[in-house]
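S.K.: Coordinates for the following, if possible.
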Amino acid sequence: MERTPWWHDAVVYEIYVRSFADASGDGVGDLPGVRSRLPYLAELGVDAIWLTPFYPSPMADGGYDVADYRDVDPLFGSLADFDALVADAHALGLRLMVDIVPNHSSSAHPWFRKALEAPRGSHERDRYMFRDPAPSDGGSAGREPNNWVSVFGGPAWTKTPDGQWYLHLFAPEQPDFNWRDPEVRREFVDILRFWLDRGVDGFRIDVAMGLIKAEGLPDTEPGFGAKSPIWSQPEVHDIYREWRRVLDEYPGVRAAVGEVWTDSPEDLALYVRHDELHQSFNFAWLEAPWSATAFRKVIDETLTAVPAPTWVLSNHDVVRHPTRYGEGSLDPAAGLARGCAAFLAMLALPGSAYLYQGEELGLSEVKDLPPESRQDPIFARSKGELLGRDGCRVPIPWSGAAPPYGFGPGGSWLPQPADWAGLTAERQAADPSSTLSFYRRALATRRSLRGTLPDTMAWLEAPGDALFFTRGKLICVINCGEEPVRLPPHDQVVISSGPCDGTDLPPDTAAWLLTE
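M.R.: As a prediction, this is how the structure comes out:
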């Protein structure tokens, strides 16, 4: 019997499938490619993997526009490839989670195509958010139903040929479902069961706070708070209570983690009550600047409000954290040093940690992608004013001295930098001083301490812009300042993210210390 559920303190590795490994040679990552690299992930020392969407899709938003929730897009392989991937992952001791996209479908989904063909007021349209236009200032109908804007920029409404409008909080190719329709709820319960029956260990839920919209769809102001008519409506929790009952029916422990953007940890905590989701992403940690004060505030607020915390520094939607931490620094290497220090501190905290592919290689954001190669709808909808998320999605380098660096037998769907030869997994695996080797040591050290540390922590007094905290016999120290700081009393330095003489901790460095 497991001491605690596997997700409680798991390290989960996010795989952006399109950019991980390409077995077919078409320049796009796929499920057989992922399968071929499972031994690498097992050796890295993670407990689980999370796959971004691989379902049939027109790819208007990298697969987050799903046309069929019960199949694999030929671009990524087949259901047989998926089944083989699950089997191999489990054989290596890796859990496997898949992305579920319940807020919206693709405009190519059969339901939406039928909705466009159906008349106003039909059941086919009730599955989505179709609305009549609002009166214009002149008194005649014609305007969008309200002032909501798309997360990707521009209005959140598109007009249909018969004069109605449909809601899309993201791209026009991603119409929002109407989660007040019972058929939508039944459909997604069936989708969950389809993948649970194939052996998945859980789900990452996209836009988990957005499924229910306020009655009447009133105008809104920016923000994710409880007052928004778009996000975190009370009825959304009924959906996750139903999903939790489904997950609990299956043998073993099947888990769900929500992508929940909120304005407060208290609101975040509502999603992880005992009968709802198991976890919810803690984006406050990701958004915190390089500052001991900021880190401590996030840690205190999170551990006070959330019973099963998660910690994450990067994902497929944000600028990679070494780049974020390095902005404004005079030292070009500072971003990576800080990234490694934040990673080590994150692993020491109670709860689970989520990693994003390539961070173990020290990859930074690719900012100079040519405009013609960019595929993120944010770039197109902003007419190039916003670069979008392609810079963190560049296929990762595996081997060799030139692109595509072993990504696959062909090229890569986004161009890789010409100076990544020194960052390949092959090169770094042979270098004990590399970022990859550090990640492997850190994850192995964390695993060796699993079960010996309490789920609580306590602060120690720390000088300057540093943090010192304890979890039982473990002391974690991180120096966000510009000067070395004296280490607290200890018996052993177990691991550090940079040089550490056992007496002082240099700037931009973290370390784990043990006391007898």
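S.K.: hey, let's count contacts and neighbours off CA atoms from now on
M.R.: Noted.
S.K.: Quick one: the strands in the stretch 351-500 of the chain, in order.
M.R.: 352-356, 458-460, 466-471, 474-479, 485-486, 492-496 (DSSP state E, counting those that start in this stretch).
S.K.: err, the stretch 101-250 of the chain, not the other one
M.R.: 130-131, 134-135, 141-143, 157-159, 165-167, 202-205.
S.K.: Of all these, which one is nearest E215?
M.R.: Nearest to E215, of all the strands of the stretch 101-250 of the chain, is strand 130-131, at 12.4 Å by CA to CA.
S.K.: Tell me the helices and strands packed up against the closest one.
M.R.: strand 165-167 (3 or more CA pairs under 8 Å, 6 or more residues apart in numbering; DSSP states H and E).
S.K.: before we move on, the earlier item: mind putting the strands of the stretch 101-250 of the chain into a markdown table with mean neighbour count?
M.R.: Compiled in a markdown table, the strands of the stretch 101-250 of the chain are given as follows (neighbours: other CA atoms under 10 Å):
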| stretch | mean neighbour count |
| --- | --- |
| strand 130-131 | 23 |
| strand 134-135 | 14 |
| strand 141-143 | 16 |
| strand 157-159 | 21 |
| strand 165-167 | 24 |
| strand 202-205 | 23 |
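S.K.: Distance to V306 for those strands - can I get that in CSV?
M.R.: Shown next, in CSV, are those (distance: least, CA to CA, whole Å):
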stretch, distance to V306
strand 130-131, 36
strand 134-135, 41
strand 141-143, 42
strand 157-159, 35
strand 165-167, 32
strand 202-205, 18
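S.K.: among these, which is nearest E14?
M.R.: Nearest of the strands of the stretch 101-250 of the chain (CA to CA): strand 202-205, 10.0 Å.
S.K.: Name the surrounding residues that touch that closest one.
M.R.: Identification of contacts with strand 202-205 by CA atoms under 8 Å, 6 or more residues apart in numbering yields 50, 96-102, 196, 254-259.
S.K.: now do 6 Å
M.R.: Residues from elsewhere that reach strand 202-205, judged by CA atoms under 6 Å, 6 or more residues apart in numbering: 97-100, 254-259.
S.K.: Following up with a second sequence; could you model it the same way so I can compare the two?
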Amino acid sequence: MEGNNPQTTRVPAAKSDRWWERAVIYQIYPRSFQDSNADGVGDLEGIRRRLDYIASLGVDAIWLSPIYPSPMADFGYDVADHCDVDPMFGSLASFDKLLDDVHAHGLKLLLDFVPNHTSDQHPWFHESRSSRSNPKRDWYIWRDPAPDGGPPNNWTSDMGGSAWEWDAATGQYYLHAFLREQPDLNWRNPDVRQAMLDVLHFWLDRGVDGFRIDVLWHCYKAAELPDNPPNPDYRPELGEKHKVLQHYSADQPEIHELAAAFRTMADSYGERLLVGEVCLPLPRLMAYYGSEAAPGVHLPFNFALLDCPWNPRALAEIITTYEAALPPAGWPNWVIGSHDAPRIAARIGEAQARVAMMLLLTLRGTPTLYQGDELGIGKVPIPAHRVRDPQDLRQPGLGLGRDRSRTPMPWNSAPFAGFSSTEPWLPLNPDWGSRNVSAQAADPGSMLALTRKLLHFRRLSDALTRGAFSLLHADEAVLAYERTFADERLVVVLNLSALPRPHPVRGVALVSTRGLPADPVTLRPHEGVILLPED
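M.R.: Okay, the predicted model is just below:
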């Protein structure tokens, strides 16, 4: 892919200038952002106290991982009450106070919505498992044993082992795509559908600006629950969930009608945003945008940058293939980190993490920035006795643990990094004494300073927020692309190598990952620049 054959994408029409298309979303993992009551766990009041910092970054919306009442078997993704707040995080009153202050700061607030499953401590499941004749029995997926007495089929849990759990009291198995403490809801039951739509109404009426929908593609299963085909490429180090291909346990045709129903509800409240977690190959991912007649979620999450090979040609292929696959009304989105993925700085090093930040914030579409990535937090060792993630505890030694991405936010060099006045629930990054918000805010060459500069520059640029994308150059070391809108033209050039490289495009550097002045002829090692190109 060289500069003589660039690929250009369409410029969004003026009518599609919705807030979330120009926005940057900032993901907060509430347990690990700020503790306000000295229990070692973050909470809503802690987030509220840090809103000045969030607003100062230059982001536009906050997405909170689950805050609902939960036994915390999977740290909030096992919901016991969809319409309340866990006392660990606060109360509905403290949520309302946070929401008001978020809006007062000119920001939007998105909640995590978990529709595929509940906690086994949810009142619905207590009723469902109480007897086969209970009216809520069919709210979950129950089946008799196979002829040999084992599970009804060969489906595997994403957390390892069978996706079926035996219930001796009623003599049937129930389905759980994740932990046994997370039984799957039966979305084929109209009462389940109405109850969960009522949950969305509850929070939308309260004033939230949208939702990130957890594991959306899992909600429907094939009606007859046939065996999944074995995975011919399975390797044990991938984890047990990959033993079979999820042909029948996820991504069923009915899910698109449900996504359209979610979208209809959200749109009825005005410009509310739905972000769908969908971990599927590109053609199947694109189906979650829906159609003109039945729109799906606004943004099916694009995880392509989370584990891609970090080289220019691979990135160019990923970007252009994704852009070409978008439906006519589809708006792109990008992420480089999340509460489930390894830290970007841990994967490619701090110097390239700066380049990755420039990539994230200059590609066409809506970026999501994960807390702590603006500091360049890297590898965080988690001693065996401090491991909390059930995915790691159930499949030790495979490197599947997510604790490494959920460690507390380091605010300053005070004890416990200003996160708490007591030992946090997970270890801090080992360099927290110097890698913290306070230290980086005082350093104009820091990762935090670069992130703020990029976000500020992006906010002022129609080319970056709304413009077209053209690939200009991709070789073994350098990636270059152009962003244009009306008369504004910018070029982004990224050196993904540790050696100096000649500039493929000449111009005046406006922002550099290594600080200005930048050389107009040679890119420094690990340097990304935004250029005003020469005519």
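S.K.: Quick one: neighbours of the spatially closest residue to L400 of the second structure that is not a sequence neighbour, just the number.
M.R.: Distances taken as CA to CA, 6 or more residues apart in numbering place D392 nearest to L400 of the second structure, at 5.7 Å, with adjacent residues excluded. Per other CA atoms under 10 Å, the neighbour tally for D392 of the second structure reads 18.
S.K.: can you tell me how far D392 of the second structure sits from T422 of the second structure?
M.R.: D392 of the second structure sits 25 Å away from T422 of the second structure, going by CA to CA, to the nearest Å.
S.K.: which residues does the aligned residue in the second structure for L414 of the first structure contact?
M.R.: Aligning on TM-score structural alignment places L414 of the first structure opposite L426 in the second structure. If you count contacts by CA under 6 Å, 6+ apart, L426 of the second structure has them with T407.
S.K.: now S107 of the first structure
M.R.: 173-174 are the contacts of S107 of the first structure under CA under 6 Å, 6+ apart.
S.K.: Check which helix or strand the most centrally placed residue in the first structure maps to.
M.R.: Centroid-nearest residue in the first structure: N315, 4.5 Å away (criterion: CA atoms, centre = their mean). Per DSSP states H and E: N315 of the first structure is located in neither a helix nor a strand.
S.K.: what do we get in the first structure for the residue nearest to L400 of the second structure?
M.R.: By TM-score structural alignment, D392 of the second structure lines up with F379.
S.K.: Could you do R263 of the second structure as well?
M.R.: Using TM-score structural alignment to pair residues, one finds that R263 of the second structure aligns to R244 in the first structure.
S.K.: now its match, nearest residue through space, not along the chain?
M.R.: Per CA to CA, 6+ apart, closest to R244 of the first structure is E276, 5.6 Å.
S.K.: swap in A80 of the second structure?
M.R.: H122 (4.1 Å).
S.K.: How many residues are close by the aligned partner of that neighbour in the first structure?
M.R.: Aligned counterpart of H122 of the second structure in the first structure: H109 (TM-score structural alignment). Number of residues near H109 of the first structure (other CA under 10 Å) recorded here: 21.
S.K.: surely H109 of the first structure meets A67?
M.R.: Yes: with contacts counted by CA atoms under 6 Å, H109 of the first structure reaches A67, the gap being 4.1 Å.
S.K.: Just give me the neighbour total for the aligned partner of D491 of the first structure in the second structure.
M.R.: D491 of the first structure maps onto G507 in the second structure, with residues paired by TM-score structural alignment. G507 of the second structure: 17 surrounding residues under other CA under 10 Å.
S.K.: Show me where the stretch 401-516 of the first structure has its helices.
M.R.: 425-429, 435-449 (DSSP state H, counting those that start in this stretch).
S.K.: what's the matching range in the second structure for the first one?
M.R.: To tie it back to what came earlier, the one meant is helix 425-429 of the first structure. Against the second structure, helix 425-429 of the first structure falls on residues 437-441 (TM-score structural alignment).
S.K.: For the match of R263 of the second structure, grab the count of nearby residues.
M.R.: 19.
S.K.: gap between it and D206 of the first structure?
M.R.: From R244 of the first structure to D206 of the first structure the distance is 16 Å (CA to CA).
S.K.: swap in H168 of the first structure?
M.R.: Distance from H168 of the first structure to D206 of the first structure, by CA to CA: 14 Å.
S.K.: of the two, who's got more company?
M.R.: Neighbours per residue, other CA under 10 Å: of H168 of the first structure and D206, the larger number sits with H168, 27 against 21.
S.K.: Now check the more buried one against the second structure: what is it aligned to?
M.R.: H168 of the first structure maps onto H176 in the second structure, by TM-score structural alignment.
S.K.: got it, and L286 of the first structure?
M.R.: In the second structure, L286 of the first structure lands on L306 (TM-score structural alignment).
S.K.: now swap in G216 of the first structure and tell me
M.R.: Counting by TM-score structural alignment, G216 of the first structure corresponds to E224 in the second structure.
S.K.: can you tell me how far its match sits from R132 of the second structure?
M.R.: Taking CA to CA, one finds E224 of the second structure at 19 Å from R132 of the second structure.
S.K.: of these two, who's got more company?
M.R.: Counted by other CA under 10 Å, E224 of the second structure and R132 do not tie: R132 has more neighbours, with 16 against 7.
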